[in-house]
Every structure is written in structure tokens, then in C-alpha cells.
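A.B. asks: Below: sequence and its predicted model.
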Amino acid sequence: MLNQYKHVEVNYLPEMETAVWKIKTEGIPNFTLDGLREFTRFAEDLKIMFTDNSYPLKYLVSCSAHEEVYNLGGDLTFFLNCIKNKDEEGLREYAYLSIDAIYNIYTSFDLSAVSIALVEGNAYGGGFECAMAHDLILSNSKAKFCLPEKKFNLFPGMGAYSLLCRKLNFKTATEILYGGNVYSSKEMFDFGLIDRIEDEKVGIDAVKNYIEKIDRDYNFNHSHFQCLKKVFPLQKKELLEITNIWVDACLKMNISDLRRMELIVNAQNRKLKQTL
């Protein structure tokens, strides 16, 4: 079976031909540099395991170990330190590893499978981008979605532009990118970004319930998402070029911008303490 990881928990459900990978974090539930480095190894292990026909695979599902948070996205404390120290190399490593992760998810890790994000808590920033990289998004009514980067004069640089502008009309995509607003799962469903709101069951039961509903049409669904990616192709080069702009923008942030970023970090830390 797959190796044990610190930041990812993996389970294979043979009766559903489904692999479930769960995001695990210590502290603020975000994507750390160590977590992204580990994700590269996890992605390679996943490809090796499921290239073997001993493990038939139809669905790849991501979810979170946190009940109230899918993922809060970028490691703002790491960003702050890099920006203050003019550490362009550190920012670029983080950005490139993020693109590797997003593109692996977008391409279903080069495996013949449909990817599903199970979002049962807040998906902010890079967490929202991660969810959007999947073929399908299953949510509950409590989940919230947001791209907050404009609040500190930055932009979401790990896939949001590429994914939103392919999935939505330009006006709606721009509204989400510019506004920094928090959206409910109902609003995301109405936009067409969420495929189903599932409140009857939670966790893996919600996934099983959903897959039972769509599995009869697996051949169509799998082919459908392959076709969409041909009609609206997304190359990794595009994602890297955009994230290079993000690195440059980080290094241009002023003291006021960084202060607003620090306020968000402080709010995240307070929220974390309340849950401990």
C-alpha cells in the first residue's frame, strides 16, 4: 500500500474503486512548504500504485481531516517572512510546488479516474483553488468559499485565474477574483462551481452516497471531463507563468499590505486557539 505521510492520509476503497486522500495539518490548516514537498512524493507514489491493474481505480477523492475547514490555502506566515527577507527563492519554490500539486489534481495524477473534492468546511485561497482543480465538487451547506488575496493587495496565483475563467463566464469569474467576498455553497452551486450540496450524510458516507448516484454514468462522466479538458486545455506552462507574476507581486508589497496580511494571520491563530 502507499507509504505513510505526515500531511496526507490515503485510503483505498476497493468496493468503490476509489482512492480517498485526506489533507492533514498541524496548527493552521493551510498548505505548508513541507506539506507541498511531501505532496510531490505522494503524487508519484499514487501514480505508481494505481498504474498497477491490481488496484482498479475510477474515482480520486480529496477531503480534510478538519471538520470545519477544507483548507485555508497559502501559508501566510511563510509568505510574510519571505517577503520581509526578500527571499525570492523561497517564494518561488513554494509557488512551483503549489503548481505541481494543482496540476497533478487537475490531471487526476495522470490516472484514468474522475476527481472529486469533498468540501465540508471553509475553502479559502489556495484551498479554493485546490477544490476547483477537481472534476467535481461535493459540498455541504456550511462550507464557505473565498479568494481573500485582494484584502492585502495580492492576487490568487496558484490556479484561480486559469480555473475560474474556464469554468465560469468572465463577469462572474472577475467578480470572485476581484471582490474577496465569502460565498456560501448555495451561491457557488448557483454559479455552477459546485456540483452537489450533500447534507444528508457526512465524510466518507457523503462520498459513497454521491458516487452511488453518479456511478451508473461513469463512462459518460469520465469521457465528458476528458473532452472538456481538450476543448478548454490548461497547460502547466500557463500556471507557472501566472505564479511567476505572483512571486514578483509578493516582492512589491508595501508595509501596509503586509500589515493587513498579518491581521489575517492573527485572526487565524485566534480561531485555532478557540478550537484547541
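C.D. replies: Arrived safely.
A.B. asks: C-alpha from now on. contacts and neighbour counts both.
C.D. replies: Will do.
A.B. asks: quick check: longest helix of the protein.
C.D. replies: helix 255-275 (DSSP state H).
A.B. asks: and that helix, which residues are buried?
C.D. replies: Under the neighbour-count criterion of 16 or more other CA atoms under 10 Å, helix 255-275 has 257-258, 261-262, 264-265, 268 buried.
A.B. asks: what does stretch 58-74 give?
C.D. replies: For stretch 58-74, a neighbour-count test (16+ other CA under 10 Å) marks 58-66, 69-74 as buried.
A.B. asks: Okay, one more to line up with it:
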Amino acid sequence: MTGIVFRGPKDPSEFPNWRFETLEIDYDRETASVWMNYRVDAPQCYTPTMLAELLQLRDSLRVLGMSGRIEQFPFRYLVMTAKRPGVFSLGGDLATFAAAIRRQDLATLVTYAHACVDLVYGYSQSLDLPIVTLCAVQGQCLGGALEAALAFDFILAEENAMFGLPEVAFNTFPGMGAVTMLTRRVGSALTQQIIMSGQTYTGRQMFELEVIDQVTSPGTIRAAAVEWMRDAGGKKWRRRRAIAEARRRSHPVTHDELIRITELWAECSARIEERDLRHMERLVRAQKRLIGSRQNAPEGEQLLVSSSS
């Protein structure tokens, strides 16, 4: 069974010098923002180790927000982004999924899925802190990575970033937040279209569909995010926080709803046919090739792993 070892929160007195295997934490005083970066050398999907660290960071930020350390490091924004060129994240750990399905290990799928929706739910509630959350995307943001992004208050992306929910390609569905979060943003009809098509969309297309909030030129995501947060006097931050809270009140997300949907995902995925499982395994191999190719790829080159791989 896949183990997700839950870890206690980091010591707030050591912020911003927290150390993780898969994440890098930065603090920007000008914008009062904490940046959660996927490391360049981190796995390009949500492995059990990365999930454990993301949950630990969630708990650490909550402790930080209630500590006296917050006076020294004011905290208004949480930004999720990646330092890997060309890849934000490829989403769920398909190797773990495929191995669990092969051995009919539903418990591993459920354990993994519960950890994911615990994280997504925390993001959807802005970690229960008086902050605004921003997801800043460059490169490929697929599957579970898009589900995590959708839980943030606002999404900013480079116009050539690539978004998609490819799960339909192996006869399952995105079960870790996409149904709930997309419906809250764009309604049920467009949500069904995006999920059932398995199509890949550019950042520009996602902006036109009103899934994301703002686009920027290729190669400018970090500067654009800083500019978006710049705010003399905090007027923009207060307005954004109010808008995000109004969205939560008008379209509430419950942990129970996310759990019930993700358990449907686990049951559906555990029953996929052999041909679908082989397709999933081919996609795992394609992701591994992507990791290897990325080491030698020219900067900015797109190496898209699509649902047709």
C-alpha cells in the first residue's frame, strides 16, 4: 500500500528558511507574499512524498498565520508556482495508480485520493487564513495539477501555458476537485464539456472560457504575479479577499462533497479495462521520457504529454 507519511508543521520561528525535498519557499516582502514553488529537480507529478510535503506546508502556514512571526513577515498572499521550465505539473502519480489497479488495491487509491482532496479543500478555503491565494502557471498544467489550481482564489497563466484534464482517455474522470471547482467557476455545462472532451487548452483559451483570471506573455509569469499583487495601501488585496469570500459563500464547497466524489473516482478507476490500464501505463512511460528529454530540451520548448500519447 502506498504510504503518505503525514508530518508535523514546521517551526514558525524558522520561516522563511523552511526546507523541503520537493518544494522551495520564498518570501516577498514588497507584496507580503509566500511563494510555494515546485523545485526544478522535484517529481513532475504528485508523488506520495510531494503530497506529504504539501500537506505539511499547509499546516505550517496555518501555524505561521497564528504566530507572532507574522508581525515580522506580513502574509497577505500565497502563490503556487513552479521553477521547472515548460512544466508546472503533470498532476496525479499515474505510476502509483497503475500499480494499485494492477493489484486491485483500492485502499491505496482511496488513501491517495483522500490526501489530495484534503489539500484541495484547504486551498479552496484559503487555508482558513485571512489571505488571498494565487496560482501562477507556466508550461503544462494537467490533470490533478489543474484541479489544485482551480481551488485557488485566482489563476494567472502565461498565454501559451497548457491546461487539460486527460482522464477520459483511460475511461475515468478527474476526481480530486475538478467537478466541484470548475462548476463553481464556469457552470455545469462548460465543466462537462471540458472534462468529457479531454481537450488541451492554452492559457489564452482558458482565459476566453473564463476559467482563469488573467494571462501574460510567455516567460513573464513571475514578474506578472508580482505586478498583480503590488498594492499600495492594500486596497486591491481587501477587494480580492472580499470577492473570494463572496464566491465561497455563494457557491460553498464542502469537504464531504469532495470526499464522496473522489471515492467515486477510486471505484471507477479500479474497474477500468485492460486496454485503458495499458494506455495509462503508456502515459507513465511518456512522462518518464519527458523528464529525461527535459534535461536536454532547449529553454521554452514544449514537450506536451497529451491524452492521445
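C.D. replies: Ah, there it is. All of these numbers come straight from a predicted model, not from anything done at the bench.
A.B. asks: And the TM-score between them?
C.D. replies: For these two chains in superposition, a TM-score of 0.95 is obtained (TM-score structural alignment, normalised by the length of the first structure); 276 aligned residues with a CA RMSD of 1.7 Å.
A.B. asks: which bit of the second structure covers the longest helix of the first structure?
C.D. replies: Using TM-score structural alignment, helix 255-275 of the first structure corresponds to residues 274-294 of the second structure.
A.B. asks: Also stretch 219-231 of the first structure?
C.D. replies: Going by TM-score structural alignment, stretch 219-231 of the first structure sits over residues 238-250 in the second structure.
A.B. asks: compared with the first structure, how much does that stretch deviate?
C.D. replies: With mean CA distance after the TM-score superposition for the first structure, stretch 238-250 of the second structure departs from the first structure by a mean of 0.9 Å once superposed.
A.B. asks: Need the counterpart of Gln214 of the second structure in the first structure.
C.D. replies: Gln214 of the second structure maps onto Arg196 in the first structure, by TM-score structural alignment.
A.B. asks: thinking again about what came up before, and the longest helix of the first structure, what does it pack against?
C.D. replies: helix 76-84 (3 or more CA pairs under 8 Å, 6 or more residues apart in numbering; DSSP states H and E).
A.B. asks: tilt between the helix it packs on and helix 255-275?
C.D. replies: For helix 76-84 of the first structure against helix 255-275, the angle by axes from the mean of the first three to the mean of the last three CA atoms, to 10 degrees is 160 degrees.
A.B. asks: can you tell me what part of the second structure the helix or strand following helix 76-84 of the first structure aligns to?
C.D. replies: Note on helix 76-84 of the first structure: by DSSP states H and E, the next helix or strand toward the C-terminus is helix 88-106. Per TM-score structural alignment, the counterpart of helix 88-106 of the first structure in the second structure is residues 106-124.
A.B. asks: ok so, going back, mind checking which of the buried residues of stretch 58-74 of the first structure land in helices?
C.D. replies: Per DSSP H, the subset of the buried residues of stretch 58-74 of the first structure in helices is empty.
A.B. asks: So which of those residues is the closest to Glu200 of the first structure?
C.D. replies: Cys63 (16.9 Å; CA to CA).
A.B. asks: Show me what the closest one lines up with in the second structure.
C.D. replies: That one, Cys63 of the first structure, aligns with Thr81 by TM-score structural alignment.
A.B. asks: Isn't its match up against Arg39?
C.D. replies: No - using CA atoms under 8 Å, Thr81 of the second structure makes no contact with Arg39, being 9.5 Å away.
A.B. asks: And the strands in the stretch 151-276 of the first structure, which stretches?
C.D. replies: Assignment of strands within the stretch 151-276 of the first structure using DSSP state E, counting those that start in this stretch yields the ranges 182-184, 196-197.
A.B. asks: Please identify which of those is closest to Ala143 of the first structure.
C.D. replies: strand 182-184 (6.4 Å).
A.B. asks: Onto which residues of the second structure does the closest one map?
C.D. replies: The aligned range for strand 182-184 of the first structure is 200-202, by TM-score structural alignment.
A.B. asks: mean shift of the matching stretch relative to the first structure?
C.D. replies: Mean deviation of stretch 200-202 of the second structure from its aligned counterpart in the first structure after superposition (mean CA distance after the TM-score superposition for the first structure): 0.6 Å.
A.B. asks: so where do the strands sit in the stretch 1-150 of the second structure?
C.D. replies: Under DSSP E, counting those that start in this stretch, the stretch 1-150 of the second structure gives strands at 23-28, 33-38, 77-82, 87-89, 132-137, 140-142.
A.B. asks: Export those strands to TSV and append columns for distance to Gly175 of the second structure.
C.D. replies: Listed next are the strands of the stretch 1-150 of the second structure as TSV, based on distance: least, CA to CA, whole Å:
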stretch	distance to Gly175 of the second structure
strand 23-28	24
strand 33-38	22
strand 77-82	21
strand 87-89	17
strand 132-137	20
strand 140-142	13
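A.B. asks: what's the most buried one of these?
C.D. replies: Of those, the one with the most neighbours on average (mean count of other CA atoms under 10 Å) is strand 140-142, at a mean of 28.
A.B. asks: what does that strand correspond to over in the first structure?
C.D. replies: Going by TM-score structural alignment: strand 140-142 of the second structure matches residues 122-124.
A.B. asks: now stretch 53-66 of the second structure
C.D. replies: Using TM-score structural alignment, stretch 53-66 of the second structure pairs with 38-51 in the first structure.
A.B. asks: hmm, who's touching that stretch?
C.D. replies: Contacts of stretch 38-51 of the first structure with the rest of the structure, by CA atoms under 8 Å, 6 or more residues apart in numbering, involve 1-3, 5, 7-8, 55-57, 97, 100-101, 104, 109-111.
A.B. asks: OK, contacts around the aligned partner of Cys146 of the first structure in the second structure?
C.D. replies: Structural alignment (TM-score structural alignment) places Cys146 of the first structure against Gly164 in the second structure. With contact taken as CA under 8 Å, 6+ apart, Gly164 of the second structure is in contact with 141-143, 146, 198-201.
A.B. asks: ok, of these, which come out buried?
C.D. replies: Buried, going by 16+ other CA under 10 Å: 141-143, 146, 198-201, out of the contacts of Gly164 of the second structure.
A.B. asks: Of those, which is the nearest to Ile243 of the second structure?
C.D. replies: Leu146 (21.3 Å).
A.B. asks: Which of the buried ones among the contacts of Gly164 of the second structure sits closest to Val226 of the second structure?
C.D. replies: Of these, the one sitting nearest to Val226 of the second structure (CA to CA) turns out to be Cys141, at 20.4 Å.
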